[in-house]
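fold the following, please.
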Amino acid sequence: MLVFRLNSVSFARTLRDLNQLWLSEAMAAPIEDYALLSDLQTGPLVSRNGSVDWLCFPRFDSPSLFSALVGTEEHGRWLLAPSYPGAAVVDRHYVDSTFVLQTTWETVSGRVLVTDFMPVGFGRSSLLRRITGLDGTVEMHQQLIIRPGYATVLPWASRVRDHADPEAAILMAMAGPDAIALRGPHLPQAYAHGHEGNFAVSKGETVDFELTWFPSHSEVPTALDVDHALDQAVSYWARWGGHCRQDGAYGDAVKRSLLVLRALTHYETGGIVAAPTTSLPEDFGGPRNWDYRYCWLRDAALTLESMLTHGYETEALQWRNWLLRAIAGDPEGLQIMYGVGGERDLPERELGHLPGYRNSKPVRIGNAAVAQFQADVVGEVMVALERLRLAGGKEDHFSWALQRLLLGFVEKHIEDRDFGLWEMRGNAQYFTHSRVMMWAAFDSGIRAVRDHGMSGAAGHWEHLRERLRDEILREGFDSGLNSFTQTYGGGQTDAALLVLPQVGFLAYDDEHMLGTVARLEKELLTDGGLLLRYRTESGVDGLDPGEHPFLACSFWLVEQYARTGRKADATILMDKLVGFSNELGLLSEEYAVKEQRMAGNFPQAFSHLALVRAADAMHRVDRLSLAVHTGA
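Prediction:
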């Protein structure tokens, strides 16, 4: 190993120049190197090297201002890091149970602390970055490239005077409906592609920057008091995290997962996005790249259950109200996903000008799965709302009436094939998991009438429930394989079958389930010990084969192990899965074991939801699935 001692300013400048060359060739960082920030409206990602590579203002599903995550730095980013190539991150963490990120950099000339956060509760869209000198003097480099509209627009940039402080300047960028203002004592200078510059920070010195989005027809918002905004952000997240009911060996992971779910929830609408990103690949270099910045009814329903289990009744009710608004109207218009505010029009299109994360094409916005019929969705919603009733949530004339309409929708489509939990892009089929969730929808309706005094045709629903149960056991179970199958009459298996006991269709230790688990272990477990969703080589999903293990599936297997007395197997797998989190406790959609890297959109709500369920099973936390496991 070569060690250089930088005793001269000239040599330091040479290294700085080399660093600028490195910066100009930088590509998106490994997915696990990113940190999530949140103001409960949007979720930017900050890389370990100090670059904000993804930012959508003002909402999760707004067009991005920074798109380097799915392109290069020319597609927009905000880099703030020491100018020396030898600079190293020696510590990176969230302040307690918050999304206030602190990164300690060490260079040959000193140390600095960078604090990145978003203000919560100020009714504005801002990203704040504070640099604090810890030792010596460190030269910092800043590069700001603003590209609104998913990097399709080059904004008009200029310096203007701050009306509130005539001695200060603001760097303004404007294009169409978007205006962005950067405040700070060392504004970067214009160059061919954006703005950049260097400045020094000495021990005891603090330098603050605020990047604010606002509608271009409005006045520039006044500057925030950064100290106050920081105190408020820390206080909010610490207070929210302090209400978390969690214990056991995985208590910290559960708490961070619940915090992630909260961070992905829009504070005004209550909509929960599946992830704050689009097109992070399930298979590097492949086409399985999807936009997850929308609200899936399935994900939100599972979030409701987790929030209730761990003491967040208010958030659960907020989601129910979002649901009622989103799906209100003719049940025939029911969608599997909606925009953050309940929007229905989410057409999918490809952004050909973006090269994709590590050249994984295409980059997509919108999601064509919005038009799919997925027969499991009403069941997911009905099971979650039953859980809410069990926790003391009260129905009103609107909420229960809407649920009755949903059950009518299920009955009307009881003979229809669907595209399944995994949003297959092949042909519609009878997916066993989907049929079970239709069963669960009627089961929840029956319980609402008989256990909670709601009005409804419980006897008729019971007939439909039993009809489905007999059908599923006849058509969805292969006695020769001693296993449930992915589809009726098909020979493939599917990790989604692990959900059957979770919703009470049968017991975790039922012989049908034990046989299914044995087959899943034989056919879907990878050499790395993780569970695939299904075999993509079968062609059932209409796409080229190839993807990495979907983490939620392995967490479901942990739950199955824990509920059937396989404690040692559950512990080994759970420890492995929790170990795939980055040092901030964040999980992606998938994990590439051989490459030892994350894959898929990040952070992924479904992965964190499944972690909470698995931990609850390990800790023997009682859930609705246990209360109804007899499959009555």
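
contacts and neighbour counts: CA atoms only from here.
Fine.

tell me which element the nearest residue to residue 377 once chain neighbours are set aside falls in.
In this structure, residue 377 finds its nearest non-sequential neighbour in residue 298, 5.8 Å apart by C-alpha to C-alpha, 6 or more residues apart in numbering. Counting by DSSP states H and E, the element that carries residue 298 is helix 297-309.

following element in sequence after that helix, please.
Counting by DSSP H and E, the next helix or strand C-terminal to helix 297-309 is helix 313-327.

where do the strands of the stretch 401-550 of the chain begin and end?
477-478, 483-484 (DSSP state E, counting those that start in this stretch).

adding mean neighbour count, write the ones you listed out as JSON lines.
Formatted as JSON lines, the strands of the stretch 401-550 of the chain follow (neighbours: other C-alpha atoms under 10 Å):
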{"stretch": "strand 477-478", "mean neighbour count": "20"}
{"stretch": "strand 483-484", "mean neighbour count": "28"}
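
can you tell me which of those strands is nearest to residue 380?
Taking C-alpha to C-alpha as the criterion, residue 380 comes closest to strand 483-484 out of the strands of the stretch 401-550 of the chain, the separation being 19.8 Å.

what packs against the closest one?
Taking 3 or more C-alpha pairs under 8 Å, 6 or more residues apart in numbering; DSSP states H and E as the contact definition, the neighbouring helices and strands of strand 483-484 are strand 477-478, helix 511-523.

another sequence for comparison is provided below:
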Amino acid sequence: MDTYPNISDHGLIGDLQTAALVATDGTIDWFCGPRFDSPSIFAALLDQRRGGHFRVSPGRADYITKQLYLPDTAILITRFMTPDGVGEVYDFMPVTPGPATDRHRLVRLIRVVRGRMRFDLDCRPRPGYGRERHRLEIHDEGAVFHGDTVDITLHPAGERISEHAEIHATEGGIRSTLDLAAGQAAGVVLDTAEAGHAVAPRRVPEEEILRMLDTTTRFWRRWTRGSRYTGRWRETVARSAITLKLMTYAPTGALVAAPTAALPEQIGGERNWDYRYTWIRDASFSVYALLGLGFTAEAEAFATWLRDRVVEQAGDGSGPLKIMYRVHGSSDLVEETLDHFEGYRGSAPVRIGNGAADQLQLDIYGEMMDSLFHADTHGITIGHRGWSEMSRVVDWLCDHWDRSEEGIWETRGGRQDFTYGRMMSWVALDRAVRLAESRGRPSHQSLWRITRDSVYQQVMDRGWSRDRKAFVQHYGSPVLDASLLLMPLIGFVEPRDPMWLSTLDAMDQELVSDSLVYRYDPAASPDGLKGSEGTFSMCTFWYVDALARSGRLEYARLTFEKMLTYANHLGLFSEEIGLTGEQLGNFPQAFSHLALVNAAVNLDYQLDHGSGWVGPVLGLSTA
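Here you go, the predicted structure:
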């Protein structure tokens, strides 16, 4: 198991339709195509022997490696320092505007900047999660892997690789060795296409690969210039914004929760989920973050994707909306186990698909309505059909808000009356009333108002525990839950209300560990799963905002700064942080970076206006 890199020892590249992880040793060990949620082509991250990989690394073991991004881009540079020289590998995927395509390019540009170096190239695709057969053809000008569903072409790039490198077949893949001196460059371009439509291999001139590098650089720098954030944490926020953009499926505007599947929340445990889908909740939070940074086009695309799901009314008995969808809008997410994969460092089962898709989670309606309300205040309005269908969803919620549900954390231990779900039902009804009033739209406002007030009163009566002197996870339970950190952000309670301050104090004592925040205690609230988990990075960023709004600005700032020390070497966050600071769960995690952006912008604003000032919410809106 020591051959597996740390989850954090990776950078992310992509072309806004799919993405790949590149480890610090130069190995691409995760890559799916043609979409984020397609079967894997390289998946050594989940099984070193059967998953497949594409490695470019020095031909010796005694090297030091460092990674960085080309500033203001998604172009990853892996540097290798050896006794003989220093070399670099530039990894990127050119972005092709327009509709979805089955063809994607992955470029690996190799250059030596000091001395001499020998690089070993080892490419072993294993399409279809390692289950598909493939046939290898080696040509004078490259190689082609013919698979059952995908064809993969390798093109040599640059004169040096053409003159001095020979390609050899080995163990279902190819190997090659490349010797370069300072100032020399070479590379490989990997092309994927639908089976039967392989791109013919060819020698790619060095000037062409450099042109692709330049075009990709200009794309990302032009995009990052659109950010209007100029606060204290500019570089950190910019990297999070680029990471979120990398996890966006451009043809539909959908944001995946993470580009990976089955990375464990506990090493050796069973909490291994597939996050390559778009949650209603995540899409909603992305609207706030992107509008806060000034990326209106992306926010509008997310809002449009969200409205399309409402119009489709694709739900069943669990509600008018599914909690998650594929990036193109389908709700087919059947969960299965890949028994032939051992899992990351033996963490089985390896799951693809997601069985939580059919759960009832009432909070999604609040997050959806609040994001649409927030978008409306920025000129992204809802048309007649969208309003009509949205009104039906709100009417449905009036009849069903009092049902037990699985909750925001998608527990598998049975339905409960979750306080957070009730609270977000209140948000849905409140924002619906405000939208109807501000736009003069037809609605059942009287019913919505009466129901909204009933939800509020029930939460205050049953969500509050006199024994704990705190709002609790679900009615009748003493368990605390970090999702309730959002109570002051959404305007459900005033941030200086004694009931809220008492809740925050209780969370400080029970859920917070050196500024890091657990979402809840699994031992105290059985969730139907074995094992434990780390602290949730998203919850820590929520904690920062709650502290700031409650007048504890200096502690909020310290907590935020301490949290940033847990980022990986590139500024990326997974879902969780382990006991010794290791990253756990799928990587990178959209929700972590969305929460980081919102916390940074809100904390900046409040620091600039003094500890007694509570400003407009950027996160979940109240105005």
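
still on that earlier bit, run through who's touching the helix holding residue 298 of the first structure.
Counting by C-alpha atoms under 8 Å, 6 or more residues apart in numbering, helix 297-309 of the first structure makes contact with 245, 258, 261, 271-272, 274, 313, 315-316, 319, 323, 336-338, 377, 380-381, 384-385, 387-388, 391, 605-606, 609, 612-613, 623, all of which sit outside it.

where's the aligned residue in the second structure for residue 603 of the first structure relative to residue 429 of the second structure, distance?
Residue 603 of the first structure maps onto residue 588 in the second structure, with residues paired by TM-score structural alignment. From residue 588 of the second structure over to residue 429 of the second structure the distance is 33 Å, taken as C-alpha to C-alpha, to the nearest Å.

repeat for residue 132 of the second structure
49 Å.

ok, these two, which is more surrounded?
Neighbours per residue (other C-alpha atoms under 10 Å) separate residue 132 of the second structure from residue 429, with residue 429 holding more: 28 against 13.

got the contact list for the counterpart of the more buried one in the first structure?
Following TM-score structural alignment, the counterpart assigned to residue 429 of the second structure within the first structure is residue 442. Contact analysis of residue 442 of the first structure by C-alpha under 8 Å, 6+ apart lists 379, 407, 461-462, 464-465.

can you count the residues close to the residue lying closest to residue 20 of the first structure once chain neighbours are set aside?
Residue nearest to residue 20 of the first structure in three dimensions, not counting chain neighbours: residue 83, with 7.6 Å by C-alpha to C-alpha, 6+ apart. Neighbours of residue 83 of the first structure under the rule other C-alpha under 10 Å: 26.

aligned partner of residue 83 of the first structure in the second structure?
So, by TM-score structural alignment, residue 83 of the first structure is matched to residue 59.

measure that match to residue 21 of the second structure for me?
When distance is defined by C-alpha to C-alpha, residue 59 of the second structure is 21 Å away from residue 21 of the second structure.

again with residue 290 of the second structure
For residue 290 of the second structure, the distance to residue 21 of the second structure equals 24 Å [C-alpha to C-alpha].

which of those two has more neighbours?
A side-by-side neighbour count of residue 290 of the second structure and residue 21, using other C-alpha under 10 Å, places residue 21 first with 26 against 23.

mean shift of the helix or strand where the more buried one lies relative to the first structure?
Taking DSSP H and E as the definition, residue 21 of the second structure sits inside strand 19-23. On superposition with the first structure, the average gap between strand 19-23 of the second structure and its aligned counterparts reaches 0.5 Å (mean C-alpha distance after the TM-score superposition for the first structure).

buried ones in the longest helix along the first structure, by neighbour count?
Of all the elements of type helix in the first structure, the one with the most residues (DSSP state H) is helix 432-452. Buried residues in helix 432-452 of the first structure, counting neighbours by 16 or more other C-alpha atoms under 10 Å, are found at 432-446, 448.

what's the answer for stretch 620-632 of the first structure, then?
For stretch 620-632 of the first structure, using 16+ other C-alpha under 10 Å, the buried residues are 623-626, 628-629, 631.

got it, and stretch 477-496 of the first structure?
Of the residues in stretch 477-496 of the first structure, those buried under the neighbour-count criterion (16+ other C-alpha under 10 Å) are 477-478, 482-488, 490, 492-496.

what of stretch 591-606 of the first structure?
With the criterion 16+ other C-alpha under 10 Å, stretch 591-606 of the first structure contains buried residues 591-593, 597-606.

with stretch 397-406 of the first structure instead?
By neighbour count with 16+ other C-alpha under 10 Å, stretch 397-406 of the first structure contains the buried residues 399-400, 402-404, 406.

ditto for stretch 28-40 of the first structure
Neighbour counts over stretch 28-40 of the first structure (16+ other C-alpha under 10 Å) mark 28-29, 31-40 as buried.

turn these into TSV, including distance to residue 145 of the first structure and secondary structure.
As requested, these are arranged in TSV below (distance: C-alpha to C-alpha, whole Å; DSSP: H, G, I helix; E, B strand; the rest coil):
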residue	distance to residue 145 of the first structure	secondary structure
28	15	coil
29	17	coil
31	21	helix
32	23	helix
33	21	helix
34	19	strand
35	20	strand
36	20	strand
37	19	coil
38	21	coil
39	22	coil
40	24	coil
